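Undergrad: just a sequence and a predicted model for now, questions to come.
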Amino acid sequence: MTDRSFLHALETLELVCRLGSMHQAAARLNVSPPAITRAIRLLESEVGATLMDRSTKPARPTEAGERLARATRNGLALIEDTIADIRTENSSNDNHVTLACTIGMATYWLMPRLPNFYARHPSITVNVQAPPLDRPVLSRGIDIALRYGRGDWQDGETIKLFDERICPVGRPDVIGRALKQGGLSQALLIDVRSTSQHWLGWTEYLRASGETFRPQGEVFDNYIQAVQATLDGRGLMLGWKSITSEQVSDGTFGSWPGGDKDVGTAYFISSSKTGGRKAAAQSFVKWAVDMARDQ
C-alpha cells in the first residue's frame, strides 16, 4: 500500500467511526459502499488486525478500529493546528486577511463580490478558507469568519450581514411542471445533509409547512452539488438567500409560489480578537456590511 492510499484508508476509517456507518461515509465521500469496504480491508491487511466487526448490521468498529480512528483524528487535528500556526506566522502583514466561510457562501455570495473589494482595496490580499467540516470558526490564523446562525458566538466581535430566508427553487420549467402535477409532493426534491451544519432540510421544511409526505429525490453533502443538480433540471432544492439569490434574480431559478419562509437565522461576520485589530480586516468588515446592505 502506498503512503497516499494508506493515508486515504486511515481517513476513511476515521470517517466511518465518526459517522457510525459505512453507507454514510460513502455518501459523504461520494463513493460506493464497496469502495469503503475495500479501503478498510486494505488497511486491516496493512495493520494485521480486524478493524470492523462485520457480524453486526451495520458493521461496527472493533476496539482496534476505534483506537486507530482516534489516533488518526488526533493526528489530523495536530496537522490542522500546525497549519494554523504557520499561517499565523506568515500572515502578520497588515495587508493580508484570512477569512473562513462555507463552500456555498464562498462560491455564491463572496467570490462574485470580491472583485469589488479588490477594486476598492488593491493592496489587500484576502485568503479564503473553507474549513473541512464546513463550519467556520475563529480558530488560530483566522481573522474573520462569515457564518450562519443566530449570532450568539462569544469568540470575537460579530455583526449581522443579512437575515437568511428559505424557499424552494428550481428551473422555471421544473416548477411549472410540478405545479401542474399537484404540488411539491409530485416533485423530486434535492436535499443537502451534513452532520457538521445545522441547515434546515426538506423534512423540517415540509413539516413546518404542514405537509405530511416524505421527500423523494437526490441527496448531496454540499450546496455546490445540489445547485448543479437543480440547474440540470433534476428537481427542486431549498434555496437560501446566501446561495441562490443571484440565480433567482437573473431568472435562472424560479421560486415556489408562497414558499418563502423566515427561519429566524441570519448570516454574520465575526472578527477575531487579534485579527480584528488589523486595519485590513476592519476594511473588509466595513466592505462586507456595505455589500450586504446594498444587496
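TA: Received the coordinates, thanks. Numbers count the residues shown, from 1 in each chain.

Undergrad: for the rest of this, base every contact and every neighbour count on C-alpha atoms.
TA: Fine.

Undergrad: ok, and the closest non-adjacent residue to Lys278?
TA: Asp94 (5.8 Å; CA to CA, 6 or more residues apart in numbering).

Undergrad: next, count neighbours for that neighbour.
TA: Asp94: 15 surrounding residues under other CA atoms under 10 Å.

Undergrad: same question, the one 3 residues further on
TA: By the criterion of other CA under 10 Å, Val97 has 26 neighbours.

Undergrad: same deal with Pro34?
TA: Residues contacting Pro34 under the criterion other CA under 10 Å number 12.

Undergrad: now do the helices in the stretch 1-150 of the chain.
TA: According to DSSP state H, counting those that start in this stretch, the stretch 1-150 of the chain carries its helices in the segments 3-19, 22-29, 33-47, 63-89, 103-105, 111-120.

Undergrad: pick the most deeply packed of those helices.
TA: Of all the helices of the stretch 1-150 of the chain, helix 103-105 has the most neighbours on average by mean count of other CA atoms under 10 Å, namely a mean of 20.

Undergrad: who does it touch, helix- and strand-wise?
TA: With contacts taken as 3 or more CA pairs under 8 Å, 6 or more residues apart in numbering; DSSP states H and E, helix 103-105 sits against helix 223-231, helix 241-249.

Undergrad: next one for the comparison:
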Amino acid sequence: MLRFEELKYPIDPMQLPSLRNLQIFEVAARHQSFRDAADALFLTPGAVGRQVRALEAELGVELFARVGRRVVLTPQGRELQLAMAGALKLLADSTSRLKREATQQAGHISVTVLPSFSSRWLAPRLKSFHSGHPDTRVDLIATIAPLNLAAKQISLGIRFGSGKWEGLASELLADESLFPVAATKGINGYDGLPSSPNHLLQYPLLNPYDEWGEWFKRAGVVGQIPNKGVTCEDSLLLIQAVERGDGVALARRWLVMDAIRTGAIVRLPGPTISARRGYYLVYPESQPLSDSARTFISWLKEEIRTAQAEETDSTTALDPKLGSSET
C-alpha cells in the first residue's frame, strides 16, 4: 500500500482531466457500449458520447474507435481503462477499510438473517442483548437473498442450509425439525382440533403437499394426502396462516417455539422429523471479527442454549402421543 510520505505533492487538480468525464469513460469502457453506459448512469447515449468526446479532446487522443454502430477501445483507451481500474481499486480498498474500522470502533454490527427467523425468534430477543450491551448497535438485515457479506461490509449472517457457502466460515447454531401445529383457538369451519395423525387428513394442510409425504409415512398413516386448498411455501406466511386458523402446518420448531410457549399455537399429535438443514452463523473468511461481533456471537449461542433447555423442560409434560422421532 502506498504510504503518505511517498505521495508527491502538490498535485495540481488543473492537470487532471474532468473527473466526471473520466467516470463516464470508465463505465463506457467497461460496457463497451455507450447505450449500456447510458442506462447504468441514467443518461442518454448522446450525453455519454459528448462526455467521451470532451475527454478525448482534453487528452488529444482517440479513446474509442467507432465500428459501425459499436464502439471498441483503442490502445490508448485500453491504457486509460487499466489506469482507471487500478485507481478505482485503490479507492474501493481504502474506503472499504475505513468503513470496516469505523464500524468496529463504533461498536456497530450488521447481521443478515432470514425474515422468518428474524421476526419469529431473533428480533424479540434483541432487547436482552441491548440491556447487557447498550453501547453496541445491531442492524438486522432481513432478506432471503444470500448477500455478499464482505462486499457489503456485513459483519455476520444467520443462514438456513447445509453449512457450505463459498468464502464464508460457518458454525452450526441449531438443527431444525418439523412437526404439525394449529391455532389453539381452532381451525376455521371445523369443530375441534385433529386428535391423531390419521385425523389430519380431514383438515386443510397448508404446506405444499409433497412436504407432508415423509411426515405421514413416519406417522404410519396410509392414505391419499388431499391435494386441494391453498398452500404456502413461505415459512413466515405459513405460520401467520396457522395463527389465523386457516389450517394445519408442518412447522419449523424454531419458528413456532415462542408461539407454542405463549399458547397461540399448539403442537398436534404425531412425530417430529428432521428438516435436514440447520441455522448457521456465517462470516467472511477474509475479514477478522470485531470485538462487538464476538460479543454478539457469544450472546446468540447462550440464547440458543437457553431456548433449547426451556423447550426440553416444557416437553416433559407433553402427551406421549406427540412422539419425538428424528430422521
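TA: Sure, I can see it. Keep in mind the model is a prediction, meaning the values are calculated, not measured.

Undergrad: TM-score for the pair, please.
TA: Here the TM-score for the pair of chains, by TM-score structural alignment, normalised by the length of structure 1, is 0.60; 201 aligned residues with a CA RMSD of 2.8 Å.

Undergrad: counterpart of the lengthiest strand in structure 2 in structure 1, which residues?
TA: Using DSSP state E to define each element, structure 2 has its longest strand at strand 168-183. Aligned by TM-score structural alignment, strand 168-183 of structure 2 falls on residues 156-171 of structure 1.

Undergrad: tell me the buried residues in that stretch?
TA: Neighbour-count burial for stretch 156-171 of structure 1 flags 156, 158, 160-171 (criterion: 16 or more other CA atoms under 10 Å).

Undergrad: any idea which of these is the one closest to Leu76 of structure 1?
TA: Gly156 (25.5 Å; CA to CA).

Undergrad: my guess is the closest one meets Ser272, correct?
TA: Yes - if you go by CA atoms under 8 Å, Gly156 of structure 1 and Ser272 touch, sitting 4.7 Å apart.

Undergrad: and for those two, which residues touch both?
TA: Residues touching both Gly156 of structure 1 and Ser272 (CA atoms under 8 Å, 6 or more residues apart in numbering): Leu138.

Undergrad: please name the nearest non-neighbouring residue to Ser123 of structure 1.
TA: Using CA to CA, 6+ apart, the nearest residue to Ser123 of structure 1 is Asn95, at 6.4 Å.

Undergrad: and that neighbour, what is it in contact with?
TA: Asn95 of structure 1 neighbours (CA under 8 Å, 6+ apart): Ser123, Ile124, Thr125, Ala279, Ala280.

Undergrad: which of these are buried?
TA: Among those, the ones that count as buried by 16+ other CA under 10 Å are Ile124, Thr125, Ala280.

Undergrad: surely the residue nearest to Lys278 of structure 1 and Gly276 touch.
TA: No - contact criterion CA under 8 Å: Asp94 of structure 1 and Gly276 do not qualify, at 10.6 Å.

Undergrad: look up how far Ile144 of structure 2 lies from Gln240 of structure 2.
TA: Look at Gln240 of structure 2 and Ile144 of structure 2: by CA to CA, to the nearest Å, they are 18 Å apart.

Undergrad: repeat that for Glu310 of structure 2.
TA: Note on Glu310 of structure 2: its distance to Ile144 of structure 2, by CA to CA, is 28 Å.

Undergrad: check Lys228 of structure 2 too.
TA: Lys228 of structure 2 is 28 Å from Ile144 of structure 2, by CA to CA.

Undergrad: the strands in the stretch 101-250 of structure 2, which residues?
TA: Along the stretch 101-250 of structure 2, counting by DSSP state E, counting those that start in this stretch, strands occupy 108-113, 137-142, 156-161, 168-183, 249-252.

Undergrad: in JSON lines: the ones you listed, plus distance to Gly86 of structure 2.
TA: Shown next, in JSON lines, are the strands of the stretch 101-250 of structure 2 (distance: least, CA to CA, whole Å):
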{"stretch": "strand 108-113", "distance to Gly86 of structure 2": "29"}
{"stretch": "strand 137-142", "distance to Gly86 of structure 2": "32"}
{"stretch": "strand 156-161", "distance to Gly86 of structure 2": "29"}
{"stretch": "strand 168-183", "distance to Gly86 of structure 2": "26"}
{"stretch": "strand 249-252", "distance to Gly86 of structure 2": "48"}
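
Undergrad: tell me which of these sits nearest to Gly46 of structure 2.
TA: strand 137-142 (39.1 Å).
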